[in-house]
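Enquirer: The amino acid sequence is not available; the structure is as follows:
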């Protein structure tokens, strides 16, 4: 080590110059870095400890409300499954008649048969019947995923903004990443709060991803050919995909419930401590 003050050489590990007692700047900077690292680690540890005792009634209510939204979304999703199964049977009975009519249609004889008219009317009436439940189902899921990402962003950095999650929620394949990011961030939050996280199996997300690819393909084939076997396969795939989605919502909602319970316990414990402190003061 060359001393910057006197220009003489001394050992690198010595705290100061042998000749002029000037401090060894390289060792000083290392000590400063070590102290800075220790301070940052201490601050991070203190932050984690403060989170474990976090009391925020507003945030507690927000998580409780979204747990209710998640349960409501699941209920409406199950109802939508029933409607789609009924739609399959309605389609089997009516689409064949409509297809047969269009196959035999000619400009010379444009008259619509009574069977084709009845089949078309049934399709239209049933579509109108399921329209409102379908919109409610979509809205309930959107509302839940929006607030799920919104509340989660208060603890950890999220890849999807709340409105981004809403936009991507019904886009095939992309919604896989919406769920994946949400569950991963929720797991990190549970760890920060000192809650034992129930890790969701990657197999569930993997199957959700696979059916996210297969279902749109068969939906396209169904609309293209209106073939009953393909319609049946498409319906089965959609049901499986939706059931997997329900399981993912349940997993995310369970995490939200765990955070709510922790915040509730913290609030109660703080209240108890305040009461004890007041009694001891008297």
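Expert: Here it is on my side, so go on. None of these values were measured; they are calculated from a predicted model. Residues are numbered from 1 along each chain as shown.
Enquirer: contacts, neighbours, all on C-alpha from now
Expert: Will do.
Enquirer: Let me see the ranges of the helices in the stretch 51-200 of the chain.
Expert: Using DSSP state H, counting those that start in this stretch, the helices of the stretch 51-200 of the chain run over residues 57-103, 114-152, 162-168, 174-192.
Enquirer: What helices and strands are in contact with the third one?
Expert: The one in question is helix 162-168. On a contact count with 3 or more C-alpha pairs under 8 Å, 6 or more residues apart in numbering; DSSP states H and E, helix 162-168 meets helix 114-152, helix 174-192.
Enquirer: And that helix, how far out from the chain middle?
Expert: Distance, stretch centre to chain centre, for helix 162-168: 10 Å (C-alpha atoms, centre = their mean, to the nearest Å).
Enquirer: Buried residues, that helix. List them.
Expert: 162-163, 165-166, 168 (16 or more other C-alpha atoms under 10 Å).
Enquirer: List the contacts of it.
Expert: Here helix 162-168 makes contact (C-alpha atoms under 8 Å, 6 or more residues apart in numbering) with 142-143, 145-150, 174-175, 178.
Enquirer: Report the contact partners of residue 152.
Expert: With C-alpha under 8 Å, 6+ apart, residue 152 has these contacts: 158, 182, 185-186, 189.
Enquirer: go with 10 Å
Expert: Counting by C-alpha atoms under 10 Å, 6 or more residues apart in numbering, residue 152 touches 63, 158, 162, 182-183, 185-186, 189, 256.
Enquirer: what would those residues look like in a markdown table with distance to residue 225?
Expert: Listed next are the contacts of residue 152 as a markdown table, based on distance: C-alpha to C-alpha, whole Å:
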| residue | distance to residue 225 |
| --- | --- |
| 63 | 46 |
| 158 | 41 |
| 162 | 38 |
| 182 | 37 |
| 183 | 38 |
| 185 | 42 |
| 186 | 43 |
| 189 | 48 |
| 256 | 43 |
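Enquirer: Taking the residues you listed, please make a ChimeraX selection of just the buried ones.
Expert: Per 16+ other C-alpha under 10 Å, the buried members of those correspond to this ChimeraX selection:
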select :63,158,162,182,183,185,186,189,256
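Enquirer: Closest to residue 272 out of the contacts of residue 152?
Expert: Nearest to residue 272 among those: residue 63, at 22.6 Å, using C-alpha to C-alpha.
Enquirer: Kindly list the longest helix within the protein.
Expert: In terms of residue count, the longest helix belonging to the chain (DSSP state H) is helix 228-281.
Enquirer: Next up, a structure to set beside the first:
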């Protein structure tokens, strides 16, 4: 396949009319339906360079399916329609028109992802250092000595001691594993970091530390973050813009201050109403 001609756009990421179908089987039949289940329905948004966009909604709203589409990790039987424009080194390309080989040039180097469950994010058979160095070998042309030095600097950047590079994932705490996964994600200095519920499996104290780390890394590296969560409080701390999803659709989007102070859609108002007031005390 020939290289796709760049498309001119000012945003780092532009999603227009995204629809994602997953295969489904009719009850009592072994035949898979052609279209299947519609899990993302007409989603559109833009994300500028250096901005943080919060993608919010309850479980099953289509947040993770959107992320997997952007990182090209959907099952091969999935069907995707719409337009995804990403501003790469050679200009803005239409992501869905690239073949798998071309997408691999961007995945990991230009677009990286942090997954929800820290304990399954890394391979248990290899040390954290082996996995980080493999990431650097794949996405850079650095010599071995520089790769080792870069791995040390990356661990220090995510506030991990370099001696943990030779530890296996099961020898680290949940927060340490998530930091190691973040180090792998930012190793090649991506323009876009997708964080899919990165603090859900962590306790409240560690959750705050990881959020602070993501905010610091975003500001230092000026990378854009697509932050996926069901927790509006986390969005208020980290994001600039918000997209509220319900049943695969974006029901409302705008600046954080606008969504929190003047929500327009009943679903958004319902999500905000679910947050317990800080002054309320639980009955014993």
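Expert: Perfect, thanks for sending it. Just so you know, these numbers come straight off a predicted model, no measurement behind them.
Enquirer: Send over the TM-score of the superposed chains.
Expert: TM-score for the superposed chains, counting by TM-score structural alignment, normalised by the length of the first structure: 0.25, backed by 114 aligned residues with a C-alpha RMSD of 5.9 Å.
Enquirer: ok, back up a step: show me the one of the helices of the stretch 51-200 of the first structure that comes nearest residue 272 of the first structure.
Expert: Among the helices of the stretch 51-200 of the first structure, helix 57-103 sits nearest to residue 272 of the first structure (C-alpha to C-alpha), with 15.5 Å.
Enquirer: give the contact list for the closest residue to residue 93 of the first structure other than its chain neighbours.
Expert: Excluding the flanking residues, the one nearest residue 93 of the first structure by C-alpha to C-alpha, 6 or more residues apart in numbering is residue 119, at 7.9 Å. Contact analysis of residue 119 of the first structure by C-alpha under 10 Å, 6+ apart lists 90-91, 93-98, 113, 125.
Enquirer: Can you turn the buried part of those residues into a PyMOL selection?
Expert: Applied in PyMOL, the following selects the buried portion of those according to 16+ other C-alpha under 10 Å:
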select buried, resi 91+94+95+97+98
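Enquirer: Count the residues that sit near residue 275 of the first structure.
Expert: 12 (other C-alpha atoms under 10 Å).
Enquirer: roughly how far apart are it and residue 269 of the first structure?
Expert: As judged by C-alpha to C-alpha, to the nearest Å, residue 275 of the first structure and residue 269 of the first structure stand 10 Å apart.
Enquirer: do residue 33 of the first structure as well
Expert: 39 Å.
Enquirer: Please apply the same query to residue 67 of the first structure.
Expert: 23 Å.
Enquirer: got it, and residue 125 of the first structure?
Expert: To residue 269 of the first structure, residue 125 of the first structure is 57 Å away according to C-alpha to C-alpha.
Enquirer: can you check residue 219 of the first structure too?
Expert: 53 Å.
Enquirer: So for these two, which residue has more residues nearby?
Expert: The neighbour comparison of residue 219 of the first structure against residue 269 (other C-alpha under 10 Å) goes to residue 219, with 18 against 14.
Enquirer: C-terminal to the helix or strand encompassing residue 179 of the second structure, what's the next element?
Expert: Applying DSSP states H and E as the criterion places residue 179 of the second structure in helix 174-186. Later in the chain than helix 174-186 of the second structure, the nearest helix or strand by DSSP H and E is strand 192-196.
Enquirer: related to what we said a few turns ago, quick check: which of the helices and strands packed on helix 162-168 of the first structure has the most neighbours on average?
Expert: Highest mean neighbour count of these: helix 174-192, a mean of 19 (counted as mean count of other C-alpha atoms under 10 Å).
Enquirer: Against which helices or strands is that helix packed?
Expert: On a contact count with 3 or more C-alpha pairs under 10 Å, 6 or more residues apart in numbering; DSSP states H and E, helix 174-192 of the first structure meets helix 25-52, helix 114-152, helix 162-168, helix 202-225, helix 228-281.
Enquirer: distance between it and the chain's centre?
Expert: 6 Å.
Enquirer: okay, the angle between that helix and helix 114-152?
Expert: Angle, helix 174-192 of the first structure to helix 114-152, by axes from the mean of the first three to the mean of the last three C-alpha atoms, to 10 degrees: 30 degrees.
Enquirer: so who does the nearest residue to residue 84 of the first structure once chain neighbours are set aside touch?
Expert: Leaving aside its sequence neighbours, residue 84 of the first structure sits nearest to residue 235 (C-alpha to C-alpha, 6+ apart; 7.5 Å). By C-alpha under 10 Å, 6+ apart, residue 235 of the first structure lies in contact with 81, 84-85, 87-88, 215, 218-219, 222, 229, 241.
Enquirer: Format those residues as CSV; extra columns: distance to residue 40 of the first structure.
Expert: Formatted as CSV, the contacts of residue 235 of the first structure follow (distance: C-alpha to C-alpha, whole Å):
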residue, distance to residue 40 of the first structure
81, 51
84, 55
85, 57
87, 60
88, 60
215, 49
218, 54
219, 54
222, 59
229, 63
241, 45
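Enquirer: Specify which member of those is nearest to residue 59 of the first structure.
Expert: Comparing these against residue 59 of the first structure with C-alpha to C-alpha places residue 241 closest, at 31.9 Å.
Enquirer: Contacts only, for the closest one.
Expert: Contacts for residue 241 of the first structure (C-alpha under 10 Å, 6+ apart) come out as 207-215, 235, 247.
Enquirer: what does residue 228 of the first structure give?
Expert: For residue 228 of the first structure, the contact set (C-alpha under 10 Å, 6+ apart) comprises 88-89, 91-93, 95-96, 222, 234.
Enquirer: do residue 211 of the first structure as well
Expert: 172-173, 217, 237-242, 244.
Enquirer: repeat that for 6 Å
Expert: Residue 211 of the first structure sits next to residue 241 when contact means C-alpha atoms under 6 Å, 6 or more residues apart in numbering.
Enquirer: Can you give me the distance of residue 111 of the second structure to residue 192 of the second structure?
Expert: Residue 111 of the second structure is 5 Å from residue 192 of the second structure, by C-alpha to C-alpha.
Enquirer: Looking at those two, which is more packed in?
Expert: residue 192 (30 against 25).
Enquirer: Isn't that one up against residue 221?
Expert: No - counting by C-alpha atoms under 6 Å, residue 221 is not a contact partner of residue 192 of the second structure; they are 10.6 Å apart.
Enquirer: Which residue, other than its chain neighbours, is closest to residue 118 of the second structure?
Expert: Closest to residue 118 of the second structure by C-alpha to C-alpha, 6+ apart is residue 178, at 5.1 Å.
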